[in-house]
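Engineer: fold the stuff below for me.
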Amino acid sequence: MMKIQFYQTIDDHLLKYAVIVSKYKGQWVFVKHKERTTYEVPGGHREAFETIEQAARRELYEETGASSYKLFPICVYSVTGKTRVNLSGQESYGMLYYADIHEFSIKPHSEIEKVYFFVDLPVSWTYPDIQPHLIQKVQKSIV
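Structural biologist: Next up, the predicted model:
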């Protein structure tokens, strides 16, 4: 079972992931990985040379092609439990962002097959035990 927790801050070196809950013209932005049939919010691993914000900006561009947006830090989150990207199940930390996207350019070639826009949140999630909690946190923060 997944355990999701939220923090205001944490030691920067512990931040391994950036997740960017996004909207474009009032619609939720989701992506579909080439090897999956489910939807997920943009995000991914932080590279060794990056700040966590640089990772968020890189992932948002690589996965959606977003070229003009405002990025807002929401909070640190952690996930405890085994996932596709955390086989140990130990607590892992990421930074949650919200992006208000104004414009897209051509999406670079990546593992993402397509970008989707939803008025209502999708029901077929890649990480159903994690993503809804992150989106709910963003919704409470941007009201």
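Engineer: from now on I want contacts and neighbour counts done on CA atoms only, so please keep to that.
Structural biologist: Noted.
Engineer: check the chain for its longest strand and report it.
Structural biologist: Counting by DSSP state E, the longest strand found in the chain is strand 66-80.
Engineer: for the comparison step, fold the sequence that follows:
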Amino acid sequence: MVYRKKNFILGQLENIEFVVILTRYQDKWVFCWHKKRKSYENPGGHVEKGETAMQAAKRELYEETGITDCEIIPLWDYEQPWDDGIHKNNGRFYLAIVGSLGELPDNEMEKIELFDSVPENFTYDREDAIIDLQMALNILNAWEKH
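Structural biologist: Next comes the predicted model:
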């Protein structure tokens, strides 16, 4: 059985353990190529002890893309069930609007690339990721209209 993530209103969940940063640069989505997994991912990762979710989002974005010139907007929270169907992790999605790309630090990511949508070779559930990008675009479009 596949346990799908469940989205929640921003701030509704406590104990945010993970962050995912949907990253937009020049009307394209930024994805990272993971060296070991040999697939594309959104920037993101664990919230470290003593760190806020926003601090983790800024750190992970830099570590995995080299990007520092951006505005980061919190979008929504999510709950990701484990494969055992009992345990779960809480996370938060962010949208980064990037002004300029930076130099990629030496870490688990080999490169970043720009796409119109979720690349075919995506580490996680591609169908969920496509929905996430559309939700983020809807929020961004609504924001820009005001």
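Engineer: TM-score for the pair, please.
Structural biologist: The TM-score (TM-score structural alignment, normalised by the length of structure 1) is 0.87; 138 aligned residues with a C-alpha RMSD of 1.8 Å.
Engineer: returning to what we had before: superposed on structure 2, what's the mean shift for the longest strand of structure 1?
Structural biologist: Once fitted to structure 2, strand 66-80 of structure 1 is off its aligned match by 0.8 Å on average (mean C-alpha distance after the TM-score superposition for structure 1).
Engineer: measure Ala57 of structure 2 to Gly66 of structure 2 for me?
Structural biologist: As for Ala57 of structure 2, its distance to Gly66 of structure 2 is 13 Å (criterion: C-alpha to C-alpha, to the nearest Å).
Engineer: helices along structure 2, start to end?
Structural biologist: Counting by DSSP state H, structure 2 has helices at residues 53-65, 126-144.
Engineer: go through these and name the closest to Trp33 of structure 2.
Structural biologist: Comparing the helices of structure 2 by their distance to Trp33 of structure 2 (C-alpha to C-alpha), the top pick is helix 53-65, with 9.3 Å.
Engineer: which residues are contacting the closest one?
Structural biologist: 16-21, 32, 43-48, 67-68, 72, 74, 92, 94, 101-105, 107-109, 111-112 (C-alpha atoms under 8 Å, 6 or more residues apart in numbering).
Engineer: please name the spatially closest residue to the alignment partner in structure 1 of Gln80 of structure 2 (chain neighbours excluded).
Structural biologist: Counting by TM-score structural alignment, Gln80 of structure 2 corresponds to Val79 in structure 1. Counting by C-alpha to C-alpha, 6 or more residues apart in numbering, Val79 of structure 1 lies nearest to Ile4, which is 4.8 Å off, once chain neighbours are set aside.
Engineer: identify the residues contacting that neighbour.
Structural biologist: Ile4 of structure 1 neighbours (C-alpha under 8 Å, 6+ apart): 77-80, 130, 133.
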